[in-house]
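K.L.:
prediction below, plus the sequence it came from.
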Amino acid sequence: MSISKKAKGVAKTAEGKTKETAGKITGNKDLELKGKAEKTQGRARKTVEKGKDLLEP
């Protein structure tokens, strides 16, 4: 599939990890949870794109 879609997944994962870490450091649970959610979204997007690659002829 598209490299840009995979890159968006990787970027979303990195952004989520950053927010999660910032939330842990500052003690902000909302930011930490938001970061975990974004990280999960990024991983899911990347996994979907890998799956599409496997299904392409």
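P.N.:
Here it is on my side, so go on.
K.L.:
hey, let's count contacts and neighbours off CA atoms from now on
P.N.:
Noted.
K.L.:
list the buried residues of the longest helix seen in the chain.
P.N.:
The longest helix of the chain (DSSP state H) is helix 29-55. Across helix 29-55, burial judged by 16 or more other Cα atoms under 10 Å covers 31-43, 45-46, 48-49.
K.L.:
if you count contacts, what does it end up packed against?
P.N.:
Packed against helix 29-55 by the contact rule (3 or more Cα pairs under 8 Å, 6 or more residues apart in numbering; DSSP states H and E) you find helix 3-26.
K.L.:
pull the residues that contact the helix it packs on.
P.N.:
By Cα atoms under 8 Å, 6 or more residues apart in numbering, the residues outside helix 3-26 that reach it are 28-46, 49.
K.L.:
swap in 6 Å and give it another go.
P.N.:
31-32, 35-36, 38-39, 42, 45-46 (Cα atoms under 6 Å, 6 or more residues apart in numbering).
K.L.:
try this one next to it:
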Amino acid sequence: MAIDDKAEAKGDKLKGKVDEVIGKVTDDESRVLKGKAEQAEGSIKDTVADAKAHLKDTADKAHDDRRDDTNTP
């Protein structure tokens, strides 16, 4: 799931960059702003994906540690 989240974030950033560049070339300020907003959304999604992955790793480690503690005589 984290890979899907990261891919979606990357897609948002790329789409935003394209919209920003097209907006600059066509002198369309609203498209420039839309592109920057899409890039920001992609960055937020990327950060959330990283946090989710970190939390999952931490939870998995805690679960494994707890399992090890219950199996120790």
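P.N.:
Okay, I see it. Fair warning: this is a prediction, and the values are worked out from it, not measured in the lab.
K.L.:
residues contacting stretch 39-55 of structure 2, please?
P.N.:
Contacts of stretch 39-55 of structure 2 (Cα under 6 Å, 6+ apart): 2, 5-6, 9, 12-13, 16.
K.L.:
what residue is smack in the middle of structure 2?
P.N.:
residue 46 (1.6 Å; Cα atoms, centre = their mean).
K.L.:
a markdown table for the contacts of stretch 39-55 of structure 2, including neighbour count and distance to residue 60 of structure 2?
P.N.:
Shown next, in a markdown table, are the contacts of stretch 39-55 of structure 2 (neighbours: other Cα atoms under 10 Å; distance: Cα to Cα, whole Å):
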| residue | neighbour count | distance to residue 60 of structure 2 |
| --- | --- | --- |
| 2 | 16 | 15 |
| 5 | 19 | 19 |
| 6 | 19 | 20 |
| 9 | 24 | 24 |
| 12 | 22 | 29 |
| 13 | 24 | 30 |
| 16 | 24 | 35 |
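K.L.:
between these, which is nearest residue 67 of structure 2?
P.N.:
residue 2 (24.8 Å; Cα to Cα).
K.L.:
next, work out how far apart that closest one and residue 57 of structure 2 are.
P.N.:
Computed as Cα to Cα, to the nearest Å, the residue 2 of structure 2 to residue 57 of structure 2 distance reads 11 Å.
K.L.:
then residue 14 of structure 2?
P.N.:
28 Å.
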